[in-house]
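Provided below for reference: sequence and predicted model.
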Amino acid sequence: MIRAQTSAQPQLQPDPASHDARALTDGGQTATIVLDGQIYTLRITRAGKLILTK
């Protein structure tokens, strides 16, 4: 008899300095981020992935 082993996924603990992407986008799909005078765009895709572009 073969049994599949399942293990519980560990709960990830965010870094205290982390920010929620949905809060950064203020409920929308994009946020503008400035670093050293350079402007970046953070976008949440329909699949729930993050894309950061310059």
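Received it, and whenever you're ready, just let me know what you need.

when you work out contacts or count neighbours from here on, use the C-alpha atoms and nothing else.
Will do.

mind listing the strands for the protein?
Here the chain has its strands, by DSSP state E, at 30-35, 38-44, 50-53.

show the contacting residues for residue 24.
residue 31 (CA atoms under 8 Å, 6 or more residues apart in numbering).

take this one as well and set it beside the first:
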Amino acid sequence: MLASHAHPSSFETAADLASPLGHATSFESTGEVDSARLLHGQREVLIRHGNEVYRLRHTRNDKLILTK
């Protein structure tokens, strides 16, 4: 299932994505965001970056593919 967009109400910053509790410490110290937090249980998600939209896809081989 393809998500049309991320829900702004579910997070406000990348730091909020990094921690289930919304604490920025994890993101600020490591720069990591768990893919499950981005995908929300879906196989694909659209990511808006500036004026462009990218598609992040979780494959059957457990890989991530980002395409423009």
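Received the coordinates, thanks. Here the structure is a predicted model, which means the values were calculated and not measured.

in JSON lines: the strands of structure 1, plus mean neighbour count and distance to residue 22 of structure 1.
Output for those, formatted as JSON lines (neighbours: other CA atoms under 10 Å; distance: least, CA to CA, whole Å):
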{"stretch": "strand 30-35", "mean neighbour count": "14", "distance to residue 22 of structure 1": "9"}
{"stretch": "strand 38-44", "mean neighbour count": "15", "distance to residue 22 of structure 1": "8"}
{"stretch": "strand 50-53", "mean neighbour count": "12", "distance to residue 22 of structure 1": "10"}
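
for those, give me TSV that also has distance to residue 20 of structure 1.
Output for the strands of structure 1, formatted as TSV (distance: least, CA to CA, whole Å):
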stretch	distance to residue 20 of structure 1
strand 30-35	12
strand 38-44	12
strand 50-53	12
